[in-house]
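# okay, here's the prediction I keep looking at, along with the sequence it came from:
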Amino acid sequence: MKNYRLVLLFIAAVLIAWVAIIIASGAGWNPIGIRWDFSNTGAFGDSFGPLSATMAAAAAVSALLAWNIQRNEVLRLRSNDEQAKNDLEINRDDQTFFNLLRMFQDVVAATDIQRSDGPDKRGQDSFAFILDRVSARLEHGREQAYTVIFNKYINDLGHYFRILYNIIAFIDRSRLPDKYFYVKVVRSLLSNAEIALIGLNCIYGEGLTKFKPLVEKYALLKNLSPSLIEKYQFKSHFAAGAFVRTD
């Protein structure tokens, strides 16, 4: 826009100067060698030849600048539309995330282990109870201990792992600008026992192929207690990224 104004000012200055020369020629001062009188109309008409050429050039330049301004405006509007679309998709992903998070919390709260030898376990206490059962069988080996207990509580654990995996996978493929922030929100809701069971699922269960890479990418084991890390030898099975963000 600034360049367009400068060109218009230049064209106006040329026109003013040309008219001034013609008027001066008619008054007796003849810098271009043509007298301005009606007895020499041919010469007078010839004096407008350069002016016509200048006007044609000015019209061409003005048309080019007008096209360029219109093009830039179209690009700006298109860019604004794309930004608005991107913002809409981010807001939609944000809402979807929190809907999934509420669903996950409902799953945890609804987890119920009924016992004949003691009080029932509900919510996060259920996962602490399950991990205790794994721990009680470690003399048979970690893999065997986890597999037996997982199969015993497969309805609760299977549902839990599926929805948690889908939340982290959704974050990973979403348009959310700070994906690690959303993973931290999820991680803040996990108990120590839940994190340990996630780790065991990624080593010995169905999480090995798809869930484990996401655990390592987003440091999902970061808040796990050192004692459980040592007890289940997690550091020998996971990359450093599972415990601390490395990017």
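Nice, thanks for sending it over.

# all contacts plus neighbour counts: C-alpha atoms, from now on.
Will do.

# Tyr146 - nearest residue in space that isn't next to it in sequence?
Val134 (5.5 Å; C-alpha to C-alpha, 6 or more residues apart in numbering).

# for Arg115, list the residues it contacts.
Neighbouring residues of Arg115 by C-alpha atoms under 8 Å, 6 or more residues apart in numbering: Lys121.

# against Tyr146, how distant is it?
Separation of Arg115 from Tyr146 (C-alpha to C-alpha, to the nearest Å) stands at 19 Å.

# same check on Ile130?
Relative to Tyr146, and taking C-alpha to C-alpha, Ile130 is found at 10 Å.

# put this next to the first one:
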Amino acid sequence: MAEREETDSAPLWPVIVTLLLAAAAWCANLYYGLSLESDARGLFGDMFGAVNSVFSGFAFVGVIYAIFLQRHEISIAKKEIAYTKTILDEQQKQLSLQNQETKKQAFESTYFQMVRLFTDITNQIDLQKMGKSGMMVTKGKDAFPVFLERLRKAYSPLEKSLYGGHDFESSYEAFYQEHNTELGHYFRMLYNIVAFIDGAEIENQKFYAKILRAQLSDAEVAILFYNGLSQHGVQKFKPLMERYGLLKNLNERDVSVPELRERYKVSAFGNPAKDPGAPRD
């Protein structure tokens, strides 16, 4: 800033030269007048008025120079305003980037805490079943293949199902009610994580959905597939599953009735090329 002010400062040498010339002319006239005889001094005094005119001219020059200085100062002020505006714009950009980074850090902190909680909920699943050697306990992700096998028995369109129902909705509802203690909390937490991603003001939301999707085993994805078509997921969870491709890793052999796939948009299976409205990976 100091260098800018020195560079833009108005030159003072015209004023100094003008004042020196005026002082020199006035002293020269005074000296010359005092050197004359008394009779000639009166005549010279009348002529000295012409010098006063010169001084008036110098005063006019001073006014012009003052106007020049004023314009110069205005020009400097405009440059300073433009320079200040540039700095403020840059600070605004930096502040915006800082706000975005702060939001991202806050989001990621909450997001990964939710993922850890979801992992804990999954690990706490405790499924008991009677085996040949007595009661068997299956925990965590290992319980989902058991869930899937029981769901297949619950929904068997070609034969009477385990729960006596033939349509998907009633068969799944009976299965869900039997295992609501284990699956209810699981699906609510999973839905809340995806909804949290969807509502966050961050870039690349699909990236965080991929991280979550990577936590799911094949059996979990299959159970999620069926849950999204039930009354527990069709209204709120199913659209998010389609938006973020949560069924991309679905194994075809885990879908007992292929026609159920048609109830989903293809984007649910991570195929946005066939669904222009779906976000891309």
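Yes, it's here. Just so it is clear, the structure is predicted and the values come from calculations on it, not from any experiment.

# where does the TM-score land?
Here the TM-score for the pair of chains, by TM-score structural alignment, normalised by the length of the first structure, is 0.82; 233 aligned residues with a C-alpha RMSD of 2.9 Å.

# can you tell me how far the aligned residue in the second structure for the residue nearest to Tyr146 of the first structure sits from Asp218 of the second structure?
Here Val134 of the first structure is matched to Leu151 in the second structure, going by TM-score structural alignment. Distance from Leu151 of the second structure to Asp218 of the second structure, counting by C-alpha to C-alpha: 15 Å.

# and Leu246 of the second structure, by the same measure?
Remark: distance between Leu246 of the second structure and Asp218 of the second structure (C-alpha to C-alpha) = 11 Å.

# more neighbours: these two, which one.
Higher neighbour count among Leu246 of the second structure and Asp218: Leu246, with 25 against 17, using other C-alpha atoms under 10 Å.

# now do the buried residues in stretch 21-28 of the second structure.
Across stretch 21-28 of the second structure, burial judged by 16 or more other C-alpha atoms under 10 Å covers 22, 26.

# who touches it?
With C-alpha under 8 Å, 6+ apart, stretch 21-28 of the second structure has contacts from 51, 55, 58.

# rerun at 7 Å
Applying C-alpha atoms under 7 Å, 6 or more residues apart in numbering, the contact partners of stretch 21-28 of the second structure are Phe55.

# try stretch 121-128 of the first structure
108-114, 191, 193-194.

# still on that earlier bit, mean shift of the one helix or strand the residue nearest to Tyr146 of the first structure maps to relative to the second structure?
Assigned by DSSP states H and E, Val134 of the first structure belongs to helix 124-136. Helix 124-136 of the first structure, aligned to the second structure and superposed, deviates on average by 1.1 Å (mean C-alpha distance after the TM-score superposition for the first structure).

# check the offset of that helix from the chain's centre.
Distance of helix 124-136 of the first structure from the chain centroid (C-alpha atoms, centre = their mean, to the nearest Å) equals 38 Å.

# buried stuff in it?
Neighbour-count burial for helix 124-136 of the first structure [16+ other C-alpha under 10 Å]: 124-131, 133-135.

# for the residue mapped onto Lys103 of the second structure from the first structure, what are its contacts?
Residue correspondence to the first structure (TM-score structural alignment): Lys103 of the second structure is matched to Glu89. Residues in contact with Glu89 of the first structure (C-alpha under 7 Å, 6+ apart): none are found.

# where's Glu89 of the first structure relative to Arg133 of the first structure, distance?
For Glu89 of the first structure, the distance to Arg133 of the first structure - C-alpha to C-alpha - is 44 Å.

# kindly report the same for Lys179 of the first structure.
34 Å.

# do Leu101 of the first structure as well
Computed as C-alpha to C-alpha, the Leu101 of the first structure to Arg133 of the first structure distance reads 27 Å.

# same deal with Lys222 of the first structure?
23 Å.

# got it, and Gly45 of the first structure?
Distance, Gly45 of the first structure to Arg133 of the first structure, by C-alpha to C-alpha: 108 Å.

# for Glu73 of the first structure, same thing?
67 Å.

# over to Arg142 of the first structure?
To Arg133 of the first structure, Arg142 of the first structure is 12 Å away according to C-alpha to C-alpha.

# tell me which stretches of the first structure form helices.
2-26, 41-46, 49-110, 124-136, 142-152, 154-173, 179-187, 192-204, 211-217, 226-231 (DSSP state H).

# so for Ala242 of the first structure, which of the ones you listed sits nearest?
Proximity to Ala242 of the first structure (C-alpha to C-alpha) singles out helix 211-217 among those, at 3.8 Å.

# that closest one vs the second structure, mean deviation?
Mean for helix 211-217 of the first structure is 0.4 Å (mean C-alpha distance after the TM-score superposition for the first structure).

# centre of the chain to that helix, how far?
For helix 211-217 of the first structure, the distance to the chain centre is 20 Å (C-alpha atoms, centre = their mean).

# how about that helix, aligned to which bit of the second structure?
Mapping helix 211-217 of the first structure onto the second structure (TM-score structural alignment) gives residues 237-243.

# please apply the same query to stretch 61-71 of the first structure.
So stretch 61-71 of the first structure sits over residues 75-85 in the second structure, by TM-score structural alignment.

# which residues touch that stretch?
Stretch 75-85 of the second structure is contacted by residues Asp8 when judged by C-alpha under 7 Å, 6+ apart.

# buried residues, stretch 109-122 of the first structure. List them.
Buried residues in stretch 109-122 of the first structure, counted by 16+ other C-alpha under 10 Å: 111-113, 121-122.

# with distance to Leu164 of the first structure as extra columns, can I get those residues in JSON lines?
Shown next, in JSON lines, are those (distance: C-alpha to C-alpha, whole Å):
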{"residue": "Thr111", "distance to Leu164 of the first structure": "14"}
{"residue": "Asp112", "distance to Leu164 of the first structure": "18"}
{"residue": "Ile113", "distance to Leu164 of the first structure": "19"}
{"residue": "Lys121", "distance to Leu164 of the first structure": "20"}
{"residue": "Arg122", "distance to Leu164 of the first structure": "18"}
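
# from these, which is closest to Phe238 of the first structure?
The nearest member of those to Phe238 of the first structure, counting by C-alpha to C-alpha, is Thr111 at 27.7 Å.

# what about Asn99 of the first structure, neighbour count?
The criterion is other C-alpha under 10 Å. On that basis, Asn99 of the first structure has 12 neighbouring residues.

# just give me the match in the second structure for it.
Match for Asn99 of the first structure (TM-score structural alignment): Gln113.

# right, and the residue nearest to Tyr146 of the first structure touches Phe150 too?
No. Contact between Val134 of the first structure and Phe150 fails when scored by C-alpha atoms under 7 Å: they sit 8.6 Å apart.

# Leu51 of the first structure matches what in the second structure?
Taking TM-score structural alignment, the alignment pairs Leu51 of the first structure with Tyr65 from the second structure.
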